[in-house]
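**Student:** Turn this into a model:
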Amino acid sequence: MPRVSIIIPVYNGANYMREAIDSALAQTSSEVEVIVVNDGSRDGGATAEIARSYGDRIRYIEKENGGVSSALNRGIAEMRGRWFCWLSHDDRHLPEKVSTQLAFLDRNPEARIVGCNFEIIDEHGRVTSEFREHLSIVRTGREVLSSWIYGCGLMIDRAALIDAGLFNESNRTTQDLEMWLRLAERNPIHLIPDVLAQFRQHAEAGSQTETRYQREKDELFARILERFDAAYFEPAATTPRLRADLYWFLATNAMARQSWGGAKLAIARAWREWPSPRNPAFKARVIGPRLAVRMRVLLHAPRRVAGRLFRVIKG
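**Tutor:** Predicted structure coming up:
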C-alpha cells in the first residue's frame, strides 16, 4: 500500500505532461502511487494517449470537464496513500521530494502539512530562478497571504484535506489560495528549506479568460472577508484600530493580486472599523493625507474605476 499519492490533474496537457509523469515516477521513494486525472481534455485524444502509454505504472482516470478543483477532488477520492501531493501537468517534482518530506513527517509526527522551496523553469525545462520562502511555519491567514505557498511543493495529510472541506469546485482559477487558508486555520503549514519542485512558466499557463479570472479573484476576497474571522489573520487584532490595519493589509494584498473588487471591500471594512474615519490619524496612518479625498470617491466607484484608482494608489 503506498504512503504517498501524487495526483496530476490535466486538461489538454500533451505538451508537458510526460515530463510531469516521469518526474513523479522518478521519485527515490518506493512508497508512491501516481494518479493522472484527465479533466475532459479536448485535444483529439493526445492527452489520453500519453497517459495510457504508461500502462500500469500509473492510475489513469477520465472525467467530464469540471476544472482543476474537481479533478483534484476526484483524485483525493481515489487515492490509496495517506499523504497527498499535487503535481500540475506542466510542473515537475525533483527525485528527492517525496523521501525528503516523508523524513520530515517521520521526525515530526504532529505535522500534517509540509511544503518546500522550488525552482522556476521555462518552456524548455531550463532553470531560470529559484524561490526561497523565509518562513519555516505558517499559522495565520496573514502569513498565508504574505508567503508564497506553492501547491505542487506541498505534502498534505488526506484527512486534513477532508477536514478542510476539499477544494472549492466552484472556483476554477484561484482554488489553491482559498484551500491554504482553510488548511492553515486548522493545521500549521511547515515549510522546509529544500528545493524539491519546479514551477514552469510558459505561454500556455493561465490560459483562462481574464474576465473569469478577475471575477473569481474578487469573489475569493469577498469569501475571505466573509468566511474568516479577523483574529485568524492577526491574533493581536483585538481593537478597532488594529482590525482597521489588518483590513488595510488585506486590501493591499488584494491590490497586489489585482483584485480591485476585493481591495475595495477590504478598504470599506477598514474604514468602518477605524474608531473615527474622519479623524486625521486615520488618513495619515491608513491611506495618507494625499489619498483621503480619492478614498471617499473610490468606496463608491464602479469596479472598473476602482481598478484605475488602485493603480494610482500603488504608484
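**Student:** make it CA atoms for all contacts and neighbour counts henceforth
**Tutor:** Will do.
**Student:** which residues of this protein fall in helices?
**Tutor:** 17-25, 46-52, 68-78, 97-107, 141-146, 158-164, 175-186, 210-227, 230-233, 240-256, 260-273, 280-282, 292-298, 303-314 (DSSP state H).
**Student:** what's the longest one in contact with?
**Tutor:** Pointing back at helix 210-227 there. With CA atoms under 8 Å, 6 or more residues apart in numbering as the test, helix 210-227 has contacts from 171-174, 178, 254, 257-263, 265-266.
**Student:** got it, and the fifth one?
**Tutor:** Outside helix 141-146, the residues within contact range by CA under 8 Å, 6+ apart are Val138, Trp180, Leu181, Ala184, Glu185, Tyr232, Phe233, Glu234, Asn253.
**Student:** sorry, back to before: deepest of the helices of the chain, which one?
**Tutor:** helix 260-273 (a mean of 24; mean count of other CA atoms under 10 Å).
**Student:** before we move on, back to that, turn the helices of the chain into TSV, including distance to Ile7.
**Tutor:** Listed next are these as TSV, based on distance: least, CA to CA, whole Å:
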stretch	distance to Ile7
helix 17-25	9
helix 46-52	13
helix 68-78	6
helix 97-107	13
helix 141-146	23
helix 158-164	12
helix 175-186	14
helix 210-227	24
helix 230-233	30
helix 240-256	29
helix 260-273	31
helix 280-282	48
helix 292-298	43
helix 303-314	37
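**Student:** and this one, so I can compare the two:
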Amino acid sequence: MAMRNAEATIAQTLESLLAQSFTDWELILLDDGSQDASVALARGYADARIQIFADHRSRGLAARLNEAVALSRGALIARMDADDIAYPERLARQVAYLDAHPEVDLLGTGAIVFDNAGEVVGALPMVTEHQAITARPWAGFYLPHPTWMGRRYWFVKYGYDERALKSQDYELLLRSHRTSRFACLPEILLGYRQDVLSLRKIFDSRIQTVRAIARQAVRQKEYAWMVRGVAGQCLKFAVDAVAISTGLNYRLLRHRALAVSVADCAAWRQVWQDIQRKVDRQCAA
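**Tutor:** Now for the predicted structure:
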C-alpha cells in the first residue's frame, strides 16, 4: 500500500485490515512524501504485521507498488489504497479462491463506492470471468484496482510501468491480459472512497490511458484498438468536463456507479460503523 497525505483516512484503512478474519498477512506501507501526519498516525498502530517505510520522497504510485512487491514475502499480493476500507472477509475470500483456482493469476472483487461521510454512492461495475473482463481491452477492464489480489510471481513478471502516472492498473492489464488469467468475485468486499471529481486529475488520467493504448496497440499490432480507445477516451473526457463545469460531478459519480441492493447497503453501514468505533477507540487511547 502506498500513501500520500492520508491523515484523514489512514486510520480507517488500517482498522479495516486489523479486523480481517484472515490474520496471516503483512502490510507493506510505503509513504510517498506525505507532508501531513500520515506516517505518525500509522506508527501509532503497534502491530508487528504493519511495516512502514518513509524516505521523504515522492516517487509516484507505480514506483511505490513495485517497491512494495519487492519488499513483500508472501506468495500472494493484495492491493488497496490508503483511503479504502476492506470488509472483514475480504482477504479470507480471495485467498480461498486463489488456493482453489491455481490457474488464476489476478483476482478482484466487487466494491461499493462511498463518500467521505460514509454514504453509499453506488457500486463499481464488474464482471466475473476472464473472457468478459478482457472482452474490450481498448475500452477498459472491469477489474477494480484496489480490490486486486494476485500471485507474487505475476506482479514480479509484469510489474507496473512507472511511466504510467495515472493509469498504472489499466496499462498493466492491457500489457498482460493475453498471457494471464483474471477473475473477479461477485461479492462486495471493499469500500472504495470517491468524494469529488477533479477535472485536472481526470484529464491526466485520460492522457495516460491514451498513451498506454497507443504503446500496446503498436506493440501488439492492434491498430483498431488505438482508434477505438482514443475516440472513447476523448468522448468520456468531454462528458466529464461538461458534468464538472456545470456542477453535476456528484450526479456523474452516481451515473457511473451501479445500483446497490438494500442488503449490500445494510452490510456497508455495519462495516462503516464498526470501523468508526475502532478509530474512535484508537484516537482515545
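**Student:** So after superposing, what's the score?
**Tutor:** After superposition, the two chains reach a TM-score (TM-score structural alignment, normalised by the length of structure 2) of 0.74; 235 aligned residues with a CA RMSD of 2.5 Å.
**Student:** Pro193 of structure 1 against Asn117, yeah?
**Tutor:** Yes. Counting by CA atoms under 8 Å, Asn117 is a contact partner of Pro193 of structure 1 at 5.9 Å.
**Student:** More neighbours: which of those two?
**Tutor:** Asn117 (22 against 14; other CA atoms under 10 Å).
**Student:** Spatially central residue for structure 2, please.
**Tutor:** Pro146 (1.9 Å; CA atoms, centre = their mean).
**Student:** and it, what pairs with it in structure 1?
**Tutor:** Using TM-score structural alignment, the partner of Pro146 of structure 2 in structure 1 is Cys152.
**Student:** can you check Gly74 of structure 2 too?
**Tutor:** By TM-score structural alignment, Gly74 of structure 2 lines up with Gly81.
**Student:** Against Arg257 of structure 1, how distant is that match?
**Tutor:** Taking CA to CA, to the nearest Å as the measure, Gly81 of structure 1 falls 34 Å from Arg257 of structure 1.
**Student:** Quick one: residues contacting the nearest residue to Leu253 of structure 2 once chain neighbours are set aside.
**Tutor:** Excluding its sequence neighbours, the residue lying closest to Leu253 of structure 2 (CA to CA, 6 or more residues apart in numbering) is Val121, at 7.2 Å. Applying CA under 8 Å, 6+ apart to Val121 of structure 2 gives the contacts Ile112, Val113, Phe114, Asp115, Leu253, Arg254, Ala257.
**Student:** Looking at structure 1 now, which of these still hold up?
**Tutor:** Checked against structure 1 using both residues aligned by TM-score structural alignment, their matches' CA atoms under 8 Å, the contacts of Val121 of structure 2 keep these contacts: Ile112, Val113, Phe114, Asp115.
**Student:** Look up how far Val127 of structure 1 lies from Gln201 of structure 1.
**Tutor:** Distance, Gln201 of structure 1 to Val127 of structure 1, using CA to CA: 10 Å.
**Student:** can you count the residues close to the closest residue to Trp154 of structure 2 other than its chain neighbours?
**Tutor:** Sequence neighbours aside, Asp105 is the residue nearest to Trp154 of structure 2 in space, at 6.5 Å (criterion: CA to CA, 6+ apart). A count of nearby residues for Asp105 of structure 2, using other CA under 10 Å, gives 20.
**Student:** Let me see the contact set for Asp105 of structure 2.
**Tutor:** Here Asp105 of structure 2 is in contact with Gly150, Arg151, Trp154, Ser180, Arg181, Phe182 (CA under 8 Å, 6+ apart).
**Student:** can you check Val230 of structure 2 too?
**Tutor:** Val230 of structure 2 touches Val210, Ile213, counting by CA under 8 Å, 6+ apart.
**Student:** coming back round to it: mutual contacts of Pro193 and Asn117 of structure 1, please.
**Tutor:** Arg132, Glu133.
**Student:** Could you turn the buried ones of the contacts of Val121 of structure 2 into a ChimeraX selection?
**Tutor:** Provided next is the ChimeraX selection string for whichever of the contacts of Val121 of structure 2 are buried by 16 or more other CA atoms under 10 Å:
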select :112,113,114,115,253,257
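**Student:** Is it possible to get CSV of the contacts of Val121 of structure 2 that adds distance to Ala82 of structure 2?
**Tutor:** Output for the contacts of Val121 of structure 2, formatted as CSV (distance: CA to CA, whole Å):
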residue, distance to Ala82 of structure 2
Ile112, 16
Val113, 15
Phe114, 14
Asp115, 14
Leu253, 20
Arg254, 22
Ala257, 21
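**Student:** Which ones among the contacts of Val121 of structure 2 lie within strands?
**Tutor:** Ile112, Val113, Phe114 (DSSP state E).
**Student:** Which of those sits closest to Asp83 of structure 2?
**Tutor:** Phe114 (10.7 Å; CA to CA).
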